[in-house]
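Novice: This is a predicted model, with the sequence first.
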Amino acid sequence: MTQSRSKYDSGCPVAYALDIFGDRWSLLVIRDMAVKGARTYGELLAGWEGISTNILAQRLKQLEAAGIVTKAKDPDNGRSYVYALTEKGRDLAPVLIEIALWSGRHNPAAHAMTGFLDKIEADRQGAEARMRAGELP
């Protein structure tokens, strides 16, 4: 009889992180919530990259199960939900900042967005603190 292994049994911190938010769409959902202030399904669906409805629904479920986001009834529209980053999700602020800085150094695209980078470079600690507090950087 074989013992089943937990998804996180390797003990590797990088593998754990990638299991939680390591795919393109999960991290972009987190970005849209942390950086753009997206709180509703519609706002997340309208993001820059054009996520499909089935992928968005799946990622929100996964992120909720992992404790990265919470889901609650929208007080303004009882048929809808609002999503928010948990403390665990907001703790990804330095990860998003590092990814943005790395991309700023290495992205060859002429149309690369630099506004977020400018804010980080002007006040990195402030940008991280605002993201952790649930405020836009």
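Specialist: Noted; the coordinates are in hand. Numbers count the residues shown, from 1 in each chain.

Novice: make it CA atoms for all contacts and neighbour counts henceforth
Specialist: Will do.

Novice: So which residues of the chain form strands?
Specialist: For the chain, the strands defined by DSSP state E occupy 69-74, 77-85.

Novice: Same list, these, but as a markdown table with mean neighbour count and distance to V95 please.
Specialist: Formatted as a markdown table, these follow (neighbours: other C-alpha atoms under 10 Å; distance: least, C-alpha to C-alpha, whole Å):
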| stretch | mean neighbour count | distance to V95 |
| --- | --- | --- |
| strand 69-74 | 16 | 16 |
| strand 77-85 | 16 | 14 |
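
Novice: here's the one I want to compare it with:
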Amino acid sequence: MKPDNANTTSTPAQAIEHRSPCPIARSLDLMGDRWTLLIMRDALFLKGRTFADFCASRERIPTNLLSDRLRKLVGLGLLEKVPYQERPPRFEYIPTERGKALKPMLRAMKAFGEQHLDGHIKP
């Protein structure tokens, strides 16, 4: 068992092992893959709420990865999984206050991309 001051951050449903005490490295341990941030982008800015909404994103996340990332984001307390239909069971994913705290970072990434990266799409 790790001591309380170990590089582990407790979250609502799970703990994350961190590689470093650096806050940027710790954030990357949580958000360091492209799908996680794109799901949060859709949830926070594009009103993505359902599995189908996230599947319809232009980046076309594979459904197995989408399921995994949604489960991770719910487990970390960034999204809340709320039932909206009983039969068949269907859920929507609502950003929590913790998830909404990502808005400034995503806005900064958008501004950087607009200023420094061209918008050309690979064929």
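Specialist: Structure's in. What do you need? Keep in mind that what you see is a predicted model, and the values were worked out from it rather than measured.

Novice: mind putting the strands of structure 1 in a markdown table, distance to A15 of structure 1 included?
Specialist: Converted to a markdown table, these look like this (distance: least, C-alpha to C-alpha, whole Å):
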| stretch | distance to A15 of structure 1 |
| --- | --- |
| strand 69-74 | 20 |
| strand 77-85 | 21 |
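
Novice: To L18 of structure 1, which of those lies closest?
Specialist: strand 69-74 (16.3 Å; C-alpha to C-alpha).

Novice: Distance from the chain centre to the closest one, please.
Specialist: Taking C-alpha atoms, centre = their mean, to the nearest Å, one finds the center of strand 69-74 of structure 1 at 15 Å from the center of the full chain.

Novice: Of all the strands of structure 1, which one is nearest G37 of structure 1?
Specialist: G37 of structure 1 sits nearest to strand 77-85 of all the strands of structure 1, at 9.0 Å, using C-alpha to C-alpha.

Novice: how big is the angle separating the closest one from strand 69-74?
Specialist: 160 degrees (axes from the mean of the first three to the mean of the last three C-alpha atoms, to 10 degrees).

Novice: Output the contacting helices and strands for strand 77-85 of structure 1.
Specialist: With contacts taken as 3 or more C-alpha pairs under 8 Å, 6 or more residues apart in numbering; DSSP states H and E, strand 77-85 of structure 1 sits against helix 24-34, helix 41-45, strand 69-74.

Novice: Would you mind listing the outside residues contacting the first one?
Specialist: Residues from elsewhere that reach helix 24-34 of structure 1 (C-alpha atoms under 8 Å, 6 or more residues apart in numbering): 21, 38-39, 44, 47, 51, 55-56, 59-60, 63, 84-85, 89-90, 93, 96, 131, 134-136.
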